[in-house]
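Peer 1: predicted model, plus sequence, below.
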Amino acid sequence: MPALGFGVFQTPPEETVNAVETALKTGYRHIDTAAAYGNERQVGEAIRRPGLDRDEVFIETKVWISDYGYDQTLHAFDKSAGKLGVDRIDLFILHQALPGRFDLTREAYRALETLLADGRVRAIGVSNFMPEHLNALMEQATIAPAVNQVEMHPYFTQPAVQAADTALGTLTQAWSPIGGITSYRGTGTSTFDDPAIGAVAAAHGRTPAQVMLRWHLQEGRSAIPKSVKAERIAENFSVFDFELTDAEIATLDALDTGVRGGPEPDAVTLEAFGRDIPEA
């Protein structure tokens, strides 16, 4: 799996094809989407456009909580694969822990294990799982998640989650990796305007976004930035030709506020967040 992926969260379907096609032409080979984003079909169309071989593009998508349960999750694979226009999904993950109905979560993960054994997916994982959720999952699961995708940026580094992932051999993957969520929450300083990040960026002749992505990669995480602007898509990919010093990495590590920008994982319930996922 390429460590740097391209995300399409909140990208409208009508903008998704162009954004993903631009990303692929820029050099990205890892595309992250989800059933709940409503743009899997457009991601699939964009992947076919540049004429790349299927094996050249790593596709990651997520099962929404409304499709948890063993049979329901097996069918969720059919829906996602149908929209993407593929026979196999490279990384198939559970979108939320759904702690209030963790029995459904366990059954959904059991379905992922079946899909893996059948060769319909190459790897399985989770998203927004906290240490207690990982522990509860592994009480019955036979295969540890390959990936745990969580909110992760310099203002919210989730050290306990990273430690729990490492203990399982699970890769931590960052959504909102450059702190985009800090810029639209409307409170406090955005990571893009942080003077410490800005100083590191200036020292390398780079942008704050590039520094934050490089920070993730050097610390061994995967990162999934998103944009619909061609210049930003290219900027976010241009992070492989410079290196942060240990002191600079420590500077970014020290910015953690412990403040989550996204929803609390324990607050995600079927009653509040359930939605029907259309058929393929």
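Peer 2: Received it, and whenever you're ready, just let me know what you need.

Peer 1: from here on, just use CA atoms for contacts and neighbour counts.
Peer 2: Noted.

Peer 1: show me the strands in this structure, by range?
Peer 2: Using DSSP state E, the strands of the chain run over residues 6-7, 30-32, 58-63, 89-94, 121-127, 147-151, 171-175, 222-223.

Peer 1: among these, which is the most enclosed?
Peer 2: The highest mean neighbour count among the strands of the chain, using mean count of other C-alpha atoms under 10 Å, belongs to strand 222-223: a mean of 26.

Peer 1: contacts for that strand?
Peer 2: Strand 222-223 is contacted from outside by 2-5, 171-175, 177, 213, 216-217, using C-alpha atoms under 8 Å, 6 or more residues apart in numbering.

Peer 1: over to stretch 5-19?
Peer 2: Taking C-alpha under 8 Å, 6+ apart as the rule, stretch 5-19 contacts 20, 23, 28-34, 37-39, 42-43, 45-46, 222-230.

Peer 1: out of those, which end up buried?
Peer 2: By neighbour count, with 16 or more other C-alpha atoms under 10 Å, the contacts of stretch 5-19 hold 20, 23, 28-34, 37-39, 42-43, 45-46, 222-228 as buried.

Peer 1: what's the burial count for the nearest residue in space to residue 160 that is not next to it in sequence?
Peer 2: Ranked by C-alpha to C-alpha, 6 or more residues apart in numbering and with sequence neighbours excluded, the top spatial neighbour of residue 160 is residue 131, at 6.9 Å. Look at residue 131: counted by other C-alpha atoms under 10 Å, it has 15 neighbours.

Peer 1: again, but for residue 136
Peer 2: 13.

Peer 1: for the one 3 residues further on, same thing?
Peer 2: Per other C-alpha under 10 Å, the neighbour tally for residue 139 reads 9.

Peer 1: what of residue 129?
Peer 2: 25.

Peer 1: do you know how far it is from residue 15?
Peer 2: 29 Å (C-alpha to C-alpha, to the nearest Å).

Peer 1: go on, residue 217?
Peer 2: 28 Å.

Peer 1: again with residue 86
Peer 2: 21 Å.

Peer 1: ok, residue 123 - contacts?
Peer 2: Here residue 123 is in contact with 90-92, 116, 146 (C-alpha under 8 Å, 6+ apart).

Peer 1: dump the residues you listed to TSV, plus distance to residue 257.
Peer 2: Shown next, in TSV, are the contacts of residue 123 (distance: C-alpha to C-alpha, whole Å):
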residue	distance to residue 257
90	34
91	31
92	31
116	37
146	27
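
Peer 1: next, the one to line up against it:
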Amino acid sequence: MNLPPVGLGTMGIDDPDAVATALSLGYRHLDTARIYENETVVGEGLAAGLAGGEFDREDVTVATKLWIDDLAADAVAPAARESADRLGVDAIDLLYVHRPRGDYDPEATLPALDRLVDEGLVRNVGASNFELPDLDRAVDVLDAPLAAHQTELHPLFYKPKLLDHAREHGYPVVAYSPLAGGRVREVDAVVEVADAHGTTPEAVAIAWATAKDPVVTIPKASSEAHLRANLAAANLELTESEVAAIDAVEREAELFPE
């Protein structure tokens, strides 16, 4: 599926106005999850944005995720319907398996998701926090194409082989925590590139991520200033040598390990 370079990650956002403001600025990808306990907030922000009449519902990709206790075959549909109701949407544009853990059984969970696509409650199925064997199994079992894989990705942590898999199978990688929880300000290579461009380390981190086909990002922001800055970062063009310098950073600083 086609996703914009920068979407809105909403973990921790508890004010619908932040979501509505993002939409007014041009954000067209909203990402939440059942475990964030803010699907209603996102839905209210979406409704407020739509009321302005500047865009249509079809213009916005609304994504959420089933938590590990929603993944048994008989739990998938009720959980998805609850999420759609909280979001205030007739169909969820992108529904992820949040983690392949807990009640996840690819031979049972994924067919249940396929049925929701057939019914029209879900438009696309995604994976989140999967490793390569999990991704291979999902591609094999799903009738619907795997629409996206969401994974932690920032200058201090990423797995190139996951990007290779996405290119091979034709789906985007959705990078969460692209700012490494603010730690990109402490990465010398990122700071040096930011200084060279007269911009911020945060903008460079987003530009570095989106320079890696097929990566898109979902940084969290709630203030208008940060929302604007993150959206604008997609227009920052780094040189190959600048990307390579950040690639060479010593990493393995995973923020959200299993």
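Peer 2: Cool, the structure landed. On a predicted model such as this, the values are computed, not experimentally measured, just so you know.

Peer 1: circling back to that earlier point, surely the residue nearest to residue 160 of structure 1 touches residue 159?
Peer 2: No - using C-alpha atoms under 8 Å, residue 131 of structure 1 makes no contact with residue 159, being 10.3 Å away.

Peer 1: burial measure for the aligned partner of residue 212 of structure 2 in structure 1, as a count.
Peer 2: Superposed on structure 1 with TM-score structural alignment, residue 212 of structure 2 falls opposite residue 219. Using other C-alpha under 10 Å, residue 219 of structure 1 has 9 neighbouring residues.

Peer 1: same thing with residue 211 of structure 1?
Peer 2: 27.

Peer 1: enumerate every residue touching it.
Peer 2: Going by C-alpha under 8 Å, 6+ apart, the list of residues near residue 211 of structure 1 reads 197, 200-201, 239, 244.

Peer 1: can we see that at 7 Å?
Peer 2: Residues near residue 211 of structure 1 by C-alpha atoms under 7 Å, 6 or more residues apart in numbering: residue 201.

Peer 1: and residue 62 of structure 1, by the same measure?
Peer 2: By C-alpha under 7 Å, 6+ apart, the neighbours of residue 62 of structure 1 are 33-35, 92-95.

Peer 1: show the contacting residues for the residue nearest to residue 179 of structure 1 when sequence neighbours are not counted.
Peer 2: Leaving aside its sequence neighbours, residue 179 of structure 1 sits nearest to residue 153 (C-alpha to C-alpha, 6+ apart; 5.3 Å). Contact partners of residue 153 of structure 1, counting by C-alpha under 7 Å, 6+ apart, are 176-179.

Peer 1: out of these, who's the most crowded?
Peer 2: residue 178 (29 neighbours).

Peer 1: how close does it get to residue 21 of structure 1?
Peer 2: Where residue 21 of structure 1 is concerned, residue 178 of structure 1 sits at a distance of 22 Å (C-alpha to C-alpha).

Peer 1: what does residue 117 of structure 1 give?
Peer 2: In terms of C-alpha to C-alpha, residue 117 of structure 1 sits 31 Å off from residue 21 of structure 1.

Peer 1: who's more crowded, the two?
Peer 2: residue 21 (19 against 12).

Peer 1: contacting residues around stretch 84-100 of structure 2?
Peer 2: Residues contacting stretch 84-100 of structure 2 (C-alpha under 7 Å, 6+ apart): 39-40, 42-43, 61-68, 120-130.

Peer 1: which bit of structure 1 covers it?
Peer 2: With TM-score structural alignment as the criterion, stretch 84-100 of structure 2 aligns to 81-97.

Peer 1: please enumerate the helices of structure 1.
Peer 2: Using DSSP state H, the helices of structure 1 run over residues 13-26, 40-48, 70-84, 102-117, 131-138, 159-168, 180-184, 195-204, 208-218, 230-237, 246-253, 270-273.

Peer 1: nearest to residue 260 of structure 1, of those helices?
Peer 2: Closest to residue 260 of structure 1 of the helices of structure 1 is helix 180-184 (C-alpha to C-alpha; 9.3 Å).

Peer 1: who's sitting farthest from the centroid in structure 1?
Peer 2: residue 203 (29.0 Å; C-alpha atoms, centre = their mean).

Peer 1: roughly how far apart are it and residue 211 of structure 1?
Peer 2: 10 Å.

Peer 1: same question, residue 66 of structure 1
Peer 2: 37 Å.

Peer 1: with residue 153 of structure 1 instead?
Peer 2: Residue 153 of structure 1 is 11 Å from residue 211 of structure 1, by C-alpha to C-alpha.

Peer 1: and stretch 205-218 of structure 1, what's buried?
Peer 2: For stretch 205-218 of structure 1, using 16+ other C-alpha under 10 Å, the buried residues are 206-217.

Peer 1: make TSV from the residues you listed and add distance to residue 183 of structure 1 to it.
Peer 2: Shown next, in TSV, are those (distance: C-alpha to C-alpha, whole Å):
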residue	distance to residue 183 of structure 1
206	19
207	16
208	13
209	12
210	16
211	17
212	14
213	16
214	20
215	19
216	19
217	22
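
Peer 1: just curious, which of the residues you listed is nearest to residue 54 of structure 1?
Peer 2: Of the buried residues of stretch 205-218 of structure 1, the one sitting nearest to residue 54 of structure 1 (C-alpha to C-alpha) turns out to be residue 217, at 25.1 Å.

Peer 1: check contacts around the counterpart of residue 224 of structure 2 in structure 1.
Peer 2: Counting by TM-score structural alignment, residue 224 of structure 2 corresponds to residue 230 in structure 1. With contacts defined as C-alpha under 7 Å, 6+ apart, residue 230 of structure 1 is in contact with residue 22.

Peer 1: any idea what residue 49 of structure 1 aligns with in structure 2?
Peer 2: Residue 49 of structure 1 maps onto residue 48 in structure 2, by TM-score structural alignment.

Peer 1: how close does that match get to residue 8 of structure 2?
Peer 2: Residue 48 of structure 2 is 16 Å from residue 8 of structure 2, by C-alpha to C-alpha.

Peer 1: returning to what we had before: as a markdown table, the strands of structure 1 with distance to residue 192 of structure 1 would be great.
Peer 2: Conversion of those to a markdown table gives the following (distance: least, C-alpha to C-alpha, whole Å):
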| stretch | distance to residue 192 of structure 1 |
| --- | --- |
| strand 6-7 | 19 |
| strand 30-32 | 23 |
| strand 58-63 | 27 |
| strand 89-94 | 29 |
| strand 121-127 | 25 |
| strand 147-151 | 16 |
| strand 171-175 | 16 |
| strand 222-223 | 17 |
